[in-house]
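Asks: what's the 3D shape of this:
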Amino acid sequence: MVRRSPPRVVVATVVVAWVLTVGAQVAAAVWGARGQEPVPPAPTRVERPEGCGDETCRVLASTVVNGMSVELLADSRGDAGRLRAGGPVSGTVTTTRITGDGVRLNHDSLRCAASATPVCLVRGPRDGGMAGEVHVWRGDSWEAVGEVYFSDLGVLVLDDVVGTAMPEVLVARETCTDRDGSCRELRAVAEVLTLDGARAGCTRARRSPGELPGWPDVEVGRTDLTTCPDGLDPR
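Replies: From the prediction side, this is the model:
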């Protein structure tokens, strides 16, 4: 015959087992919390803005070309510049060269042309005229092309003159037309250069800049071009 424990003894045994189990779990939780170092929250990443000289860049001029935002950045004096594509969150920024030659950028320093690929001209006053540089969008960044251009008549623009679906650089300049090279009288011409620096031609030499087509916003067509004067500096 099997002897059974009294009911009270069974209940007491179950209660004690439950208390011991819960106590072990609580102890494990407490010791586990003490054994782990507190995990600090992840730091908030703050992007440092690109500097223009010793200052934070500010937007000096902006436009949209081929659906892409293009901004000219500079310091407060305009003597340290950057060209940015894609807006404030973009990292696609290139440094301008002409500011190193003493050119100060202003609100009229950015000119862009919509073409098969975006092309932008960054320009500014220098030595009584205007100097500028050309940037072409290639791949996913800007690339400076050609030399620094200079117009002693202060006219430097982008325009598709010869109909290649890409703009050329139009530079209004003074030149000598005297065959003996004495330069007794200067003439005004509008020179058209392709983006690789080759000459597409010049307008006929005029007695004064005001006689150039469309002056002061010089506009030249393909039929206006002829051979450039011999006295015109190839640069």
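Asks: use CA for all of it now, contacts and neighbours both
Replies: Fine.
Asks: how many neighbours does the residue nearest to Asp140 when sequence neighbours are not counted have?
Replies: Using Cα to Cα, 6 or more residues apart in numbering and skipping the chain neighbours, the partner closest in space to Asp140 is Thr92 (7.8 Å). Neighbourhood size, Thr92 [other Cα atoms under 10 Å]: 14.
Asks: cool, Trp137 as well?
Replies: Close neighbours of Trp137, defined as other Cα under 10 Å, add up to 15.
Asks: so what's it up against?
Replies: Going by Cα atoms under 8 Å, 6 or more residues apart in numbering, Trp137 touches 117-119, 143.
Asks: next, the second sequence, to be compared with the first:
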Amino acid sequence: MARRMPRSVVVTALLCGLVTATSLIGAAVLKARSERVSTPTSSSVSAPPTTPGVGLSGCLREPCQVLASTTVGGTFVELIADAGATSGRLRIGGPSASQVIETTVTELGVTLTPTSLQCVPGSASACLVRGEGPEGTTGQVVVGRSDKWNAQERAYLSSAGLLVLNNVVSDSSPEVIAAQYDCPPAQDSCAKRPVYAQVFGLSGQEIGCTRTYGRIEQLPGYPQISVPSAQLRDCP
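Replies: Down below sits the predicted model:
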């Protein structure tokens, strides 16, 4: 006949088992709490601020802003400026494009605005980046041929405050047209002087000038100057 264990031994064994189980459960709870505290949830992680549609190649000083955009010959073009609009870039082909061209007119004291960009399609498409500077309206031209765009070295100046692209010569590319005051260099104020339009090819060569007009509004086709090439003459 089997001997029964004393009741005191059974009670002691049960208590030991209960204490062990309680310890294991407490350790598991503390570990779970520790993991929840040390591992942040996704809602607590803040991503760096970004500006939609600009990207890393946008400008020199954040926040970047797209001042103007247009499509020329099927190519999307954006003018992007930094926080003060005193430096910028022309991005060709949209946010995912790698072709970014620095503006040079900002180095001449020009501040970019939403009206600084004009593009005209052609066998050689062109974009004009312009703005007001210390000497008057100043601009640069970026020319695109076969999806390759290049900034031209020459800067264009309009003393009368009007600088545009338009097709003047009977070819398939636009020209640069700058309105100028017919004003002696020594004269302090030229605001009431006659004006004329000066026409340049995309490579920077001077093509000719119109006759003088009493007011800038009288220039043919103002404000998008349209001058028949047959009416051009030697410039003053």
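Asks: the residue nearest to Asp140 of the first structure -> the second structure?
Replies: Matched across to the second structure, Thr92 of the first structure falls on Gln99, judged by TM-score structural alignment.
Asks: which residues in the second structure does the host helix or strand of Ala29 of the first structure align to?
Replies: Per DSSP states H and E, Ala29 of the first structure falls inside helix 7-35. Against the second structure, there is no aligned range for helix 7-35 of the first structure (TM-score structural alignment).
Asks: quick check: the gap between the residue nearest to Asp140 of the first structure and Leu83 of the first structure.
Replies: Distance of Thr92 of the first structure to Leu83 of the first structure, given as Cα to Cα, to the nearest Å: 8 Å.
Asks: quick one: which of the contacts of Trp137 of the first structure is nearest His107 of the first structure?
Replies: Val119 (18.1 Å; Cα to Cα).
Asks: wait, that closest one touches Ser141, no?
Replies: No. Val119 of the first structure lies out of contact with Ser141 (Cα atoms under 8 Å); the separation is 11.5 Å.
Asks: which one of the two is surrounded by more residues?
Replies: Val119 (26 against 14).
Asks: quick one: map the more buried one onto the second structure.
Replies: Taking TM-score structural alignment, Val119 of the first structure has Ala126 as its aligned residue in the second structure.
Asks: for the first structure, just list every one of the strands.
Replies: 51-52, 55-56, 58-65, 68-74, 81-85, 92-95, 110-113, 119-126, 129-138, 141-151, 156-159, 168-176, 186-193, 199-202 (DSSP state E).
Asks: show me what the longest one packs onto, helices and strands only.
Replies: Applying 3 or more Cα pairs under 8 Å, 6 or more residues apart in numbering; DSSP states H and E, we find strand 141-151 of the first structure packed against strand 92-95, strand 129-138, strand 168-176.
Asks: could you check how far the most centrally placed residue in the first structure is from Ser182 of the first structure?
Replies: Geometric centre of the first structure, nearest residue: Arg84, 2.0 Å, by Cα atoms, centre = their mean. From Arg84 of the first structure across to Ser182 of the first structure, the span is 46 Å (Cα to Cα).
Asks: try Gly81 of the first structure
Replies: Distance, Gly81 of the first structure to Ser182 of the first structure, by Cα to Cα: 40 Å.
Asks: alright, I will stop here.
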